[in-house]
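Participant: Starting from these lines, generate the structure:
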Amino acid sequence: MPRKKTYNYNNIKLIVSAVFIVALVIGLLQWINSRKVKFVHYEAFGIDMPVAFSIHGIDVSRYQKKIAWQGVKEMNVANIQLNFAFIKATEGVTLTDKQFRYNWRQSKKHEVPRGAYHFFVPSLDPVQQAKYFISRVKLEKGDLPPVLDAEVAGILPVNVFRARIQAWLDLVEAHYKVKPVIYTNAAFYEKYMGPGFNEYPLWVAHYYERKSPRISRPWTFWQHNDKGNVNGIDAKVDFNVFNGDIIAFNELLIQ
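Facilitator: Model prediction:
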């Protein structure tokens, strides 16, 4: 009669545990790698560019002086072009960026998809700020949605600050019939805004980050660098990417 095989169940448990741990580690490494964004340095831009994204853009204000928009439009480095521009329009209740009208007209003339943003001053009436922005910015078909730049809260309690930016967002959305984009940095969003504003497209600033922006909610635009070079601009420029393909980008534009 043949001998029955005997099994050391303790050894089997150890083997199963080891296999599980290895699989877990491999999965974790794959997840980490999936969050990495490949950057390539381009001398013409003067910065490292996240080449996993296909749609790149800039944002400008009076600090970029008088821009030669034809140079912006024609710049092409290794098939990377600048596909959009956010332009500062207003601040508070009385300030219009001195280059806004010129930038707004010239970007349109040179067929650079454009968006206008308002720098929010928390100590001032949000309704008056929204009305001031609306009085200065006429959005047209093919433009990006309006943007609220909210990056300072001053001495306001969080709940008051949130109520004020919500008032601006509500009035602007009602006027333009499109949901505004919120611009801020990752840490500020987490501290002063949070889940109550997750329905709005987010343009998040997180410079020199070698992965995607460290923020817990989905984002639409990522401002990844503030020291880029662009043909036609005699100053350093903020660089951004859109988190999606050309179809998603076109769907975001005002119809």
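Participant: make it CA atoms for all contacts and neighbour counts henceforth
Facilitator: Fine.
Participant: could you say which helix or strand contains the nearest residue to Gly154 once chain neighbours are set aside?
Facilitator: Once flanking residues are discounted, Gly154 sits nearest to Pro122: 6.5 Å by C-alpha to C-alpha, 6 or more residues apart in numbering. If you go by DSSP states H and E, Pro122 is not part of any helix or strand.
Participant: Check the spacing between Pro122 and Pro146 real quick.
Facilitator: Applying C-alpha to C-alpha, to the nearest Å, the value for Pro122 to Pro146 is 18 Å.
Participant: Grab the longest helix from the protein for me.
Facilitator: The residue-count maximum for a helix in the chain (DSSP state H) belongs to helix 9-35.
Participant: hmm, back to that, who has more neighbours out of Pro122 and Pro146?
Facilitator: Pro146 (28 against 21; other C-alpha atoms under 10 Å).
Participant: neighbours around the closest residue in space to that one that isn't next to it in sequence, how many?
Facilitator: Once flanking residues are discounted, Pro146 sits nearest to Pro180: 5.0 Å by C-alpha to C-alpha, 6+ apart. Neighbours of Pro180 under the rule other C-alpha under 10 Å: 22.
Participant: Kindly report the same for Pro213.
Facilitator: The local packing of Pro213 (other C-alpha under 10 Å) involves 22 other residues.
Participant: Please apply the same query to Phe239.
Facilitator: With other C-alpha under 10 Å as criterion, Phe239 counts 26.
Participant: likewise Thr184?
Facilitator: 21.
Participant: helix or strand for it, which one?
Facilitator: strand 181-185.
Participant: From the contact counts, what lies against that strand?
Facilitator: strand 147-149, strand 202-205 (3 or more C-alpha pairs under 8 Å, 6 or more residues apart in numbering; DSSP states H and E).
Participant: Same list (those strands) but as JSON lines, adding mean neighbour count and distance to Glu111.
Facilitator: Output for these, formatted as JSON lines (neighbours: other C-alpha atoms under 10 Å; distance: least, C-alpha to C-alpha, whole Å):
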{"stretch": "strand 147-149", "mean neighbour count": "23", "distance to Glu111": "20"}
{"stretch": "strand 202-205", "mean neighbour count": "25", "distance to Glu111": "22"}
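Participant: who's in contact with the closest residue to Glu91 other than its chain neighbours?
Facilitator: For Glu91, ignoring the flanking residues on the chain, the nearest one in space by C-alpha to C-alpha, 6+ apart is Phe119 at 4.6 Å. Neighbour list for Phe119: 88, 90-92, 148-150 [criterion: C-alpha atoms under 8 Å, 6 or more residues apart in numbering].
Participant: one more, for comparison:
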Amino acid sequence: MKWIVLLLLSVTSVIPLSARAYICENGAEVKNENYCQFITYGPEKTIIDDRFVWAMSPAPGDHIRSIALVVGIGKYPHFNGDSISKAVENDIDNLTKFLKEDQGFDEIIVLKNEDVTQENLNYFLDEYVPNQGKKYRGFARFLMTYSGHGLHLPNALPHNTKQQGGRKTSRVPISPKRLETPRAALLLSNAESELDTLHSYPLENLKRQLVAISPDYFHVLALINTCYGGAIYGWDQGAIDDNTMRGRGAFAMTAGSNDMQAATLGKENDGSIFFDSIIHSVKMGSADPTALRIAIDGKTVQRGGFVRLGALATSVSTDYEDINSQNIVTTTGVLQLAGPWVGSMEPAGVNARGGFFFLTPFFLSNGLAAPILPPVPSSSVPNHPEIQVFAAPEQYPIRGVDVSAHQEIEDWNFLAKQYRFVYLRGNSWHGPDPVFAKRWEYLRQMGIDRGLYVVFDYCSSALHQMQYLSALEAIDEEALPTVIDLEEPSINESPQQLECLHKSGVSATRKAVLEMAKILNKKFNKTPMIYGSQPMLNAILDEHFSPYMIWLSTLKKASLPGDDNLGLYGANPWTLWQYSSREIVPGIKRPIDISVFFGDEAM
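Facilitator: From the prediction side, this is the model:
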């Protein structure tokens, strides 16, 4: 496809549609000919990157379109504000090239320096961009970027400053207690000084426009690199999910908080630190290696392809930390950057169900010829159970926990609101779990889906274990399938179990586990599940276990499982995936294990 780029100083002929509309030479439909010069426009594509189709699921006949508004102000002729001119120029050039060549954007609007006027911004954000969203019936993506000076505005708006923890990047502060926070604005090129509020564009106006745009687009994202940019959020928001790609949502990510200045390292080819980090992280594929992984016979054969917004924000924050560690001295002291802020641009009361994503290279291995884009949620490719799927855990809507006497639970109601199911431990190698019976009955009364897991004893026969497992007496028709937990014994914590396992050998242990599974199946008329780590399951399970469900644990010291401990041998994909042991839940004193179910409610 040939792109027609119209330079700002070129004379562009137009074909009048009516007294109020024109079609530019490149096909863009605008209010008048003056706007043609800002738009790089491509026709509707007949071939769309499969990743957009996979994430957005358009109906037959619907077109997917990606539209960007790139805004940058580096020249301020009325005062000494040109110190960032080279960085902003680089940002504009780098972003335009990145969006066109790497991200498949169909349409890029560029406003630079003196062309960034209130009139132009209002036209594109209030008229042109909303009209394009309506034209494509909600299957368009809109990205706005800004790089330039910002300033504080008087008359503070009510806001709050409590930050949400749990990750390096700060979500927009949300708190019942409202405090005063500064307003801020984008400083326009015709400003007379750094404090010229008359020639500025208030961030609350920009948020109003983005919120109004959001219902007509699948994804909306504003990337704001300016001093005090975090002030755009301004008030409390609904829930957000910036790590899920396949739901619609509108977000902003700012280079810092509402009181932090933007920065550049200042070399000839440097843009802002914020945008340089974003582009580098996406192009190198380092920002989000866990967005979608495929494994065959216990080996990861595909990763990459996507960078989710939440993962990108974390990557930028990590880059900031690396720069901070260098103790770079500036005119105002040692450079110290805080993490970017991410927040919703949705209307009041609307929750963002998904976040903007960028495209990054796929990494394929072990002879995989082309990327696989399986249905999600899923644990395998349809009709190919040997090709196992590990999407980002956030892509699986049904989540649950497993708890034992080690976790003191003070607020079961919160647990019930956050998680779809709970598995309780019935026993350990030291005997029955002392709180199982009480918790089992409590969960029954609350109506929470619950199940029992029993720790397999390598020193006892399956029949003998069934006789002394008192927790089995509590199983009722409403219970989830019972789980046989194949824990890995260690020389320090369970030397007797380790000795028994070695003495019995793999063959005898496999036979005993299979016998217990058959007994449980017959007793409760429900197919039991086998739990274990990748090494344990690969060692014990064989084709005789194909009728039984698998609960795969990939717990490790890292926050998320790496490529080396995903996937199982054979063609029996996981039903539950225990991906984290670090979940912090209010009302529970210790971190707990989190698992996801491979499907949705219908399954």
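Participant: Quick check, Lys341 of the second structure in contact with Met253.
Facilitator: Quick fix: residue 341 of the second structure is Trp, not Lys. Yes: using C-alpha atoms under 8 Å, Trp341 of the second structure makes contact with Met253 at a distance of 5.5 Å.
Participant: list residues touching both of these two?
Facilitator: Common neighbours of Trp341 of the second structure and Met253 (C-alpha under 8 Å, 6+ apart) are Ala313.
Participant: Can you list the buried residues in the longest helix of the first structure?
Facilitator: Residues of helix 9-35 of the first structure classed as buried: none (neighbour count, 16 or more other C-alpha atoms under 10 Å).
Participant: Give the equivalent position in the second structure for the residue nearest to Pro146 of the first structure.
Facilitator: In the second structure, the residue matched to Pro180 of the first structure (TM-score structural alignment) is Pro528.
Participant: measure Lys138 of the first structure to Arg101 of the first structure for me?
Facilitator: Counting by C-alpha to C-alpha, the gap from Lys138 of the first structure to Arg101 of the first structure is 11 Å.
Participant: how much space is there between Met529 of the second structure and Thr482 of the second structure?
Facilitator: For Met529 of the second structure, the distance to Thr482 of the second structure equals 6 Å [C-alpha to C-alpha].
Participant: cool, Ile15 of the second structure as well?
Facilitator: Applying C-alpha to C-alpha to Ile15 of the second structure and Thr482 of the second structure gives a distance of 71 Å.
Participant: And for Ala517 of the second structure?
Facilitator: From Ala517 of the second structure to Thr482 of the second structure the distance is 9 Å (C-alpha to C-alpha).
Participant: For the residue mapped onto Glu394 of the second structure from the first structure, grab the count of nearby residues.
Facilitator: Matched to the first structure by TM-score structural alignment, Glu394 of the second structure sits across from Val51. Neighbourhood size, Val51 of the first structure [other C-alpha under 10 Å]: 15.
Participant: and if you look at the one 4 residues further on?
Facilitator: Ile55 of the first structure has 20 neighbouring residues, counting by other C-alpha under 10 Å.
Participant: I'd say it and Asp245 touch.
Facilitator: Yes: here Ile55 of the first structure reaches Asp245: they are 7.2 Å apart, a contact under C-alpha under 8 Å.
Participant: so who does Gln81 of the first structure touch?
Facilitator: Counted by C-alpha under 8 Å, 6+ apart, Gln81 of the first structure has contacts 55-57, 73-75.
Participant: now, the most widely separated pair of those?
Facilitator: Ile55 and Glu74 (15.0 Å; C-alpha to C-alpha).
Participant: quick one: which of the contacts of Gln81 of the first structure sit in strands?
Facilitator: Using DSSP state E, the members of those that fall within strands are 56-57.
Participant: and the contacts of Gln81 of the first structure, which are buried?
Facilitator: In the contacts of Gln81 of the first structure, burial by neighbour count holds for 55-57, 73, 75, counting by 16+ other C-alpha under 10 Å.
Participant: Find the nearest non-adjacent residue to Asp593 of the second structure, please.
Facilitator: Ser581 (4.0 Å).
Participant: Now do the same for the one you found: its match in the first structure.
Facilitator: By TM-score structural alignment, Ser581 of the second structure lines up with Asp226.
Participant: try Phe414 of the second structure
Facilitator: Matched by TM-score structural alignment, Phe414 of the second structure corresponds to Gly71 in the first structure.
Participant: What spatial separation is found between that match and Ser212 of the first structure?
Facilitator: 29 Å.
Participant: which residues touch Met421 of the second structure?
Facilitator: Not quite, residue 421 of the second structure is Phe, not Met. So Phe421 of the second structure contacts 399-401, 448-451 (C-alpha under 8 Å, 6+ apart).
Participant: ok, 7 Å please
Facilitator: With contacts defined as C-alpha atoms under 7 Å, 6 or more residues apart in numbering, Phe421 of the second structure is in contact with 399-401, 448-450.
Participant: Closest one to Arg183 of the second structure out of those, please.
Facilitator: Arg399 (39.1 Å).
Participant: Report the separation between the alignment partner in the second structure of Arg101 of the first structure and Ala212 of the second structure.
Facilitator: Correspondence of Arg101 of the first structure to the second structure, assessed by TM-score structural alignment: Ala437. Using C-alpha to C-alpha, Ala437 of the second structure is found at 52 Å from Ala212 of the second structure.
Participant: ok, Leu169 of the first structure to Asn225 of the first structure distance?
Facilitator: In terms of C-alpha to C-alpha, Leu169 of the first structure sits 26 Å off from Asn225 of the first structure.
Participant: same question, Ser107 of the first structure
Facilitator: Relative to Asn225 of the first structure, and taking C-alpha to C-alpha, Ser107 of the first structure is found at 21 Å.
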